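Chemist: 3D model of this:
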Amino acid sequence: MLLENRVALITAGAGVGIGHAVAARFLEEGATVVITDAHAKRTEETAAELGEQFKCEVLGIPVDVTQRDQIEGAVARTHEKYGRIDILFNNAGINKLEPIWQLKDETWDLVMNVCLRGTFWAIRSVVPHMMEQGKGAIVNMASAAGWLASSGGEAAYSAAKAGVMGLTRAASGELAGKGIRVNAIAPTVIYNPFLERIYPKQMFEASKKRNPMGRLGEPREVANLALFLASDLSSYITGEVISISGGSVVVP
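Modeler: Model prediction:
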């Protein structure tokens, strides 16, 4: 199994989307998994569900990634319990659609804090442990929105995800010589029932029509890429931002 005897910490790993799919995929490959989420009940329920499904312990820790002490506490608790942290999957993110001329400071700050600052805090907290081990893999969730212009009020989100891309490259350069790889995944629209509460239905249909493959991506497809980047299959890959878009990034 690709992740046997490895400990993976996943932010925003509860719910029904990419984080949950990544947690399940890592468990399938033998990892010990710790999930965090801002919703305490959902974190507890998801950890119990995954633990029952895979017949193992899954630790769930409620964490608001906009609170540095909570991130640092989750990292410390994970290391204290398992003695190591081999993989960090930074999945926490948020998007609020506001045209740039109506974009409120509080919206900008929230999106930046969740998507970028929280990612930075998690990396900074986990790296000392990985340095002690002499090895580690960090996978950040960026977005095609960090590359592509949007007409849908995503200025804050696009800026934050572009920042994640820059942070990924900067961190990879600093950490490559310490045995720590840092990469990012940049998806376009990945289907998630939760997103239907944020985006209008016609947006999903339009995305399908524009996509060269004629469909949206699935969370498990992103999880497969995360597994590749977290495992030794990608042992000579660092500093990369990999698009998963069904071709829509190269064929707009």
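
Chemist: could you use CA atoms for every contact and neighbour count after this?
Modeler: OK.

Chemist: ends of stretch 170-182, how far apart?
Modeler: Using Cα to Cα, to the nearest Å, the end-to-end distance of stretch 170-182 comes to 9 Å.

Chemist: center of the chain, which residue is that?
Modeler: Note on the chain: the residue nearest the mean C-alpha position is residue 91, at 2.1 Å, using Cα atoms, centre = their mean.

Chemist: helices of this protein, residue ranges please.
Modeler: For the chain, helices defined by DSSP state H occupy the ranges 18-28, 40-54, 68-82, 105-112, 118-133, 155-175, 201-210, 219-230.

Chemist: give me whichever of those helices is most buried.
Modeler: Highest mean neighbour count among the helices of the chain (mean count of other Cα atoms under 10 Å): helix 18-28, with a mean of 23.

Chemist: got the angle between that one and helix 40-54?
Modeler: Angle of helix 18-28 versus helix 40-54, following axes from the mean of the first three to the mean of the last three Cα atoms, to 10 degrees, is 30 degrees.

Chemist: go ahead and name everything in contact with helix 18-28.
Modeler: Contacts to helix 18-28, defined as Cα atoms under 8 Å, 6 or more residues apart in numbering, come from residues 3, 8, 10-14, 32-33, 35, 50, 54, 91, 219-220, 222-224, 226-227.

Chemist: how about stretch 45-58?
Modeler: The contact list for stretch 45-58 (Cα under 8 Å, 6+ apart) reads 14-15, 24, 27-28, 32-35, 59-60.

Chemist: so which of the residues you listed is the closest to residue 209?
Modeler: residue 15 (27.2 Å; Cα to Cα).

Chemist: count of neighbours near that closest one?
Modeler: Residue 15 sits with 18 neighbouring residues when counted by other Cα atoms under 10 Å.

Chemist: the closest residue to residue 113 other than its chain neighbours: what's it in contact with?
Modeler: Distances taken as Cα to Cα, 6 or more residues apart in numbering place residue 66 nearest to residue 113, at 5.5 Å, with adjacent residues excluded. Residues near residue 66 by Cα under 8 Å, 6+ apart: 110, 113-114, 117-118.

Chemist: could you also give me the structure for this second sequence? I'd like to compare it with the first:
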Amino acid sequence: MSILTAPVSVDSRELEGRVAVVTGGASGMGLATVHALARRGATVAVFDLAVLGDGDLASLPADRVRPVAVDVTDGDQVDRAFASLLAEQPGLDILVNAAGVAPPTPFEFITENEWSRVLAVNVNGTFLCCRRAVPAMRSGGWGRIVNFSSTAGKTISTAGGAHYTTAKHGVLGLTRHLAKAYGPDGVTVNAVCPGLIDTPMTRGLLPEESLEKATRSFPVPRVGQPWEVAELVAFLASDRAAYITGAAVDINGGDLIV
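Modeler: Next up is the predicted model:
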């Protein structure tokens, strides 16, 4: 079974005609989100430093996905990418901020540069993309922003460092502020808070035995799959979630209740 796509048929076209941007969409939960949105009919611009391989998108219509090389920490690059997209498309409907980094450096060994880099990717990148997306969504009278926080945004990080925990708390604060500000304009802003999900980032932080040990006590005793997070994001990006905003939705196998 693919870790990117749901093991059930998704034939809904509920996002037909919608234009989406997914940051960090070249791998992990971001890539699974690209699949989930495109399979529902959205046209998706993938903002990432990495290059998508043909195999990553083989099951998707070629005209549904547009890879764009963007460093989300660079405001000029973000501005140019959005300007180019909006010059070609009639508007922007969905923004998913999935780009993130989570080095496991112990607190006393975190350098200023590393601290700044982690906050730049996880918080500044979210801010820079939201700053460009909000005016386009307000203009269209409809928008969905889904920011990636983490269980680290609710408690502390399982594997990442103190800078990652700090960043993911910051994402939740930004999410709530934007939800309050732009709800009257038809724009909802929510966060997803994944726990331990089977991604290259997680595998790079925790070996197999550590993952199994960590998840054994969960009410759902396993590692989560990227497609499961992507399905939640797709729901929050749809009309079905029109009355949900400012939420921080857990998807962690019950980790926080044990």
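
Chemist: one step back: the helices of the first structure: which one's closest to residue 139 of the first structure?
Modeler: Among the helices of the first structure, helix 219-230 comes nearest to residue 139 of the first structure, with 6.8 Å by Cα to Cα.

Chemist: which part of the second structure lines up with the closest one?
Modeler: Under TM-score structural alignment, helix 219-230 of the first structure corresponds to residues 226-237 of the second structure.

Chemist: go on, stretch 5-14 of the first structure?
Modeler: Mapping stretch 5-14 of the first structure onto the second structure (TM-score structural alignment) gives residues 17-26.

Chemist: buried set for that stretch?
Modeler: In terms of neighbour count (16 or more other Cα atoms under 10 Å), stretch 17-26 of the second structure has its buried residues at 18-26.

Chemist: determine how far the last residue of it lies from the first.
Modeler: Start to finish, the residues bounding stretch 17-26 of the second structure are 22 Å apart (Cα to Cα).

Chemist: now the aligned partner of residue 131 of the second structure in the first structure: how far from residue 245 of the first structure?
Modeler: By TM-score structural alignment, residue 131 of the second structure lines up with residue 124 in the first structure. Distance of residue 124 of the first structure to residue 245 of the first structure, computed by Cα to Cα: 29 Å.

Chemist: what's the answer for residue 234 of the first structure, then?
Modeler: To residue 245 of the first structure, residue 234 of the first structure is 20 Å away according to Cα to Cα.

Chemist: more crowded one of these two?
Modeler: Neighbour totals were compared for residue 234 of the first structure and residue 245, and residue 245 leads with 23 against 13 (other Cα under 10 Å).

Chemist: let me know whether that one touches residue 217 as I believe.
Modeler: Yes. Using Cα atoms under 8 Å, residue 245 of the first structure is in contact with residue 217, at 7.2 Å.

Chemist: shared neighbours of these two, anything?
Modeler: Contact criterion Cα under 8 Å, 6+ apart; residues bridging residue 245 of the first structure and residue 217 by contacting each: 188-189.

Chemist: show me what residue 177 of the second structure aligns to in the first structure.
Modeler: Here residue 177 of the second structure is matched to residue 170 in the first structure, going by TM-score structural alignment.

Chemist: likewise residue 247 of the second structure?
Modeler: Checking TM-score structural alignment: residue 247 of the second structure goes with residue 240.

Chemist: residue 107 of the first structure versus the closest residue in space to its match that isn't next to it in sequence, what's the distance?
Modeler: In this structure, residue 240 of the first structure finds its nearest non-sequential neighbour in residue 183, 5.0 Å apart by Cα to Cα, 6+ apart. Residue 183 of the first structure sits 27 Å away from residue 107 of the first structure, going by Cα to Cα.

Chemist: neighbours around residue 186 of the first structure, how many?
Modeler: Using other Cα under 10 Å, residue 186 of the first structure is surrounded by 24 other residues.

Chemist: correct me, but it touches residue 142?
Modeler: Yes. The criterion here is Cα under 8 Å, and residue 186 of the first structure meets it with residue 142 at 4.7 Å.

Chemist: overlap in contacts of the two?
Modeler: residue 241.

Chemist: mind listing what's buried along stretch 237-248 of the second structure?
Modeler: Across stretch 237-248 of the second structure, burial judged by 16+ other Cα under 10 Å covers 237-238, 242, 245-248.

Chemist: ok now that stretch, how far from the chain's centre?
Modeler: Remark: stretch 237-248 of the second structure is offset 15 Å from the chain centroid, using Cα atoms, centre = their mean, to the nearest Å.

Chemist: same thing with stretch 186-196 of the second structure?
Modeler: That offset, for stretch 186-196 of the second structure, works out to 8 Å (Cα atoms, centre = their mean).

Chemist: go on, stretch 207-224 of the second structure?
Modeler: On Cα atoms, centre = their mean, the centre of stretch 207-224 of the second structure falls 22 Å from the chain's centre.

Chemist: what's in contact with it?
Modeler: 195-198, 252-255, 258.

Chemist: corresponding residue for residue 140 of the first structure in the second structure?
Modeler: Alignment of residue 140 of the first structure against the second structure is given by TM-score structural alignment, with residue 147 as its counterpart.

Chemist: contacting residues for that match?
Modeler: 96-98, 126, 171, 175, 189-192.

Chemist: ditto for residue 120 of the first structure
Modeler: If a contact means Cα under 8 Å, 6+ apart, then residue 120 of the first structure has residue 167 as its contacts.

Chemist: count the residues that sit near residue 251 of the first structure.
Modeler: If you count neighbours by other Cα under 10 Å, residue 251 of the first structure ends up with 10.

Chemist: now it, nearest residue through space, not along the chain?
Modeler: Distances taken as Cα to Cα, 6+ apart put residue 212 closest to residue 251 of the first structure, at 7.0 Å, once the chain neighbours are dropped.

Chemist: before I go, just wanted to say thanks for your time.
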